[in-house]
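Undergrad: pasting the sequence and the predicted model now:
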Amino acid sequence: MTARHPAPPRATLLVIAKEPVPGRVKTRLTPPYTPREAATLAEAALADTLHTVLEAPARRRVLVLDGAPGRWLPPGFDVVPQEDGGLDERIAAAFGHCDRGPALLIGMDTPQLTARLLAETAGAGHDAWFGPAEDGGFWALGLADPGLAAALVRGVPMSTERTGAALRRRLVEAGLTVRDLPVLRDVDTAADAAAVAACCAPGSRFATALHSLSGERR
């Protein structure tokens, strides 16, 4: 008889995000887009991300939010506020909402993310999961033990072209086995938006919103 191996535990999926308010989100999209148009794209990216997370297997789904929930929030998420401080502090604190591991944190900047990729991410045999972004940052961080987040993330310089490398180096120096995820492109600029929309699933909210805004400009 073939021995059965226990299935790896399902991860808590964390989404760290800002409420899509004009002037507060996606400011690098302006110009060419207006603050309101940039917020429209941010809302579409966030909604796509949340619905993708709903499609992936998870122990629990948590939205770590700067702001207030809106019509873009589907049911199925626990909503908790972001802590004060820099992004490193807020990411570290987000993992504190996991009562046990593993946990995977993603942002709202990669609407091309698929449920299949999320489902394949956290599995047995690794201590950490790292998703690098094209701009040198990262789109995902997963930890088998979320309690390590504070020591690993706090103090990492954020929003630089060296952020991802610095964070991954921390993981390795801590003696963790790291699974590298595919490189994804964040939506920061208008060029990013166009490239990411082309990678999104047909009919995605983000691609539809970008197409609509581009049509209005013709």
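TA: Looks like it came in fine.

Undergrad: CA atoms for contacts and neighbours, from now on please.
TA: Noted.

Undergrad: for the nearest residue to Leu167 once chain neighbours are set aside, helix, strand, or coil?
TA: Excluding the flanking residues, the one nearest Leu167 by CA to CA, 6 or more residues apart in numbering is Val156, at 6.4 Å. With DSSP: H, G, I helix; E, B strand; the rest coil as the basis, Val156 sits in coil.

Undergrad: Val156: neighbouring residues, count only.
TA: Burial measure for Val156: 18 neighbouring residues, criterion other CA atoms under 10 Å.

Undergrad: quick one: contacts of the longest helix along the chain?
TA: Ranked by residue count under DSSP state H, the longest helix found in the chain is helix 35-55. With CA atoms under 8 Å, 6 or more residues apart in numbering as the test, helix 35-55 has contacts from 13, 15, 17, 19-27, 29-30, 61, 72-74, 76, 108-111, 113-115, 118, 204-206, 209-210, 213.

Undergrad: ok, stretch 56-69 next?
TA: So stretch 56-69 is contacted by 10-19, 53-54, 76-82, 94, 115-116, 118-119 (CA under 8 Å, 6+ apart).

Undergrad: which SSE is Leu65 in?
TA: strand 60-66 (DSSP states H and E).

Undergrad: now that strand and helix 35-55, what's the angle there?
TA: Orientation check (axes from the mean of the first three to the mean of the last three CA atoms, to 10 degrees): strand 60-66 against helix 35-55 gives 160 degrees.

Undergrad: ok, and here's another one to check against it:
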Amino acid sequence: MDVRLLVFCKAPLPGRVKTRLAAGIGDAAALAAYRAMLATVLCAADASGLPTILYYTPAGELETLRRLCGPARTCRAQSAGDLGARMAAAFIQTLAEADGAVLLGSDLPLVTGPLLARAARELAGNDAVLGPATDGGYYALGLSRTGYCPEIFADMPWSTAKVASLTRARLTAAGKSLALLPELPDCDTPDDLARLAAPPWRARLDNTPFGRFLARLPDRTV
């Protein structure tokens, strides 16, 4: 089964990434955190063995993104519209080329190659796969061609604790079979950062770009 990995990301611009995190630790540290998170996600993507496409924003910052991610990455600008419209457009484009797609964000320090490979395998027997986040959202969404469901992208209260449960309910109502991945935290706020810097998560971040970022942070930051 041909499954593509879609990483939704932003060009690493000061003051434009992780703004809620920046409110607590400053723009420079938040930018460093974002760069480390994206690098960690890309290491996991490479380890998964899945063909990977970076869907980025803003559209005019491709070279900024390439300086961080490397010139060999396949990159596509995100479409216009809200998050749901942009995600839907990415799935439609990819599912015209492949059997399935797994979309994830770029602020997931704990995602791993085996977990992403598992998400792809789940699409062989299911219409969809969902990785719920601890804040009520989700960190990964996979759809096969038969699993594409426009209802999960329209009129969704993004950035709320209802997103994962509503997505599951809408997939079920549409008759789609669904597999679940383990729940993981993302990193949007200073509290999220503090949790990742403490047990049990900190040990799992060793030898990752984000773990090295945490090691450089002054203790008072977290």
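TA: Sure thing, it's come through. Predicted, not measured: the structure shown is a model, and the values here were computed from it.

Undergrad: TM-score for this pair?
TA: Once superposed, the chains reach a TM-score of 0.88 (TM-score structural alignment, normalised by the length of the first structure), with 209 aligned residues with a CA RMSD of 2.1 Å.

Undergrad: which residue range of the second structure does the longest helix of the first structure align onto?
TA: The aligned range for helix 35-55 of the first structure in the second structure is 27-47, by TM-score structural alignment.

Undergrad: can you tell me the mean distance of the matching stretch from the first structure after alignment?
TA: Compared with the first structure after fitting, stretch 27-47 of the second structure has a mean deviation of 0.8 Å; criterion: mean CA distance after the TM-score superposition for the first structure.

Undergrad: my understanding was that Arg162 of the first structure contacts Glu134; is that so?
TA: No. The pair Arg162 of the first structure and Glu134 fails to qualify as a contact (CA atoms under 8 Å) at a distance of 11.1 Å.

Undergrad: buried residues, stretch 94-101 of the second structure. List them.
TA: By neighbour count, and taking 16 or more other CA atoms under 10 Å as the criterion, the buried residues in stretch 94-101 of the second structure are 94-95, 99-101.

Undergrad: in helices only, show me those.
TA: Using DSSP H, those in helices are 94-95.

Undergrad: what two of the buried residues of stretch 94-101 of the second structure are the furthest from one another?
TA: Pairwise distances across those peak at 8.5 Å for Thr94 and Asp99 (criterion: CA to CA).

Undergrad: sketch out the strands for the second structure, chain order is fine.
TA: Applying DSSP state E to the second structure gives strands spanning 3-10, 52-57, 74-77, 100-104, 128-132, 138-144, 178-180.

Undergrad: which part of the first structure matches the third one?
TA: Meaning strand 74-77 of the second structure. Mapped onto the first structure using TM-score structural alignment, strand 74-77 of the second structure spans residues 78-81.

Undergrad: buried residues, that stretch. List them.
TA: Quick answer for stretch 78-81 of the first structure (16+ other CA under 10 Å): 79-80.

Undergrad: average gap between it and the second structure?
TA: For stretch 78-81 of the first structure, the mean distance to aligned residues of the second structure following superposition is 0.4 Å (mean CA distance after the TM-score superposition for the first structure).

Undergrad: from the chain's centre, how far out does that stretch sit?
TA: Centroid separation for stretch 78-81 of the first structure versus its chain: 15 Å, with CA atoms, centre = their mean, to the nearest Å.

Undergrad: residues in contact with that stretch?
TA: Residues contacting stretch 78-81 of the first structure (CA under 8 Å, 6+ apart): 61-67.

Undergrad: could I get those as a markdown table with distance to Ala144 of the first structure and neighbour count?
TA: Below are the contacts of stretch 78-81 of the first structure laid out as a markdown table (distance: CA to CA, whole Å; neighbours: other CA atoms under 10 Å):
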| residue | distance to Ala144 of the first structure | neighbour count |
| --- | --- | --- |
| Arg61 | 16 | 23 |
| Val62 | 17 | 21 |
| Leu63 | 19 | 25 |
| Val64 | 19 | 26 |
| Leu65 | 23 | 18 |
| Asp66 | 25 | 17 |
| Gly67 | 28 | 14 |
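
Undergrad: Phe138 of the first structure: which of these is nearest?
TA: Distances from Phe138 of the first structure to those, taken by CA to CA, are shortest for Val64, at 17.2 Å.

Undergrad: which one in the second structure is aligned with the residue nearest to Leu167 of the first structure?
TA: Counting by TM-score structural alignment, the partner of Val156 of the first structure is Met156.

Undergrad: and if you look at Ile91 of the first structure?
TA: With TM-score structural alignment as the criterion, Ile91 of the first structure lines up with Met87 in the second structure.

Undergrad: for Asp192 of the second structure, see how far away that match is.
TA: Per CA to CA, to the nearest Å, Met87 of the second structure is found 24 Å from Asp192 of the second structure.

Undergrad: ok, the two, which is more surrounded?
TA: Using other CA under 10 Å, the more surrounded residue of Met87 of the second structure and Asp192 is Met87, with 21 against 15.
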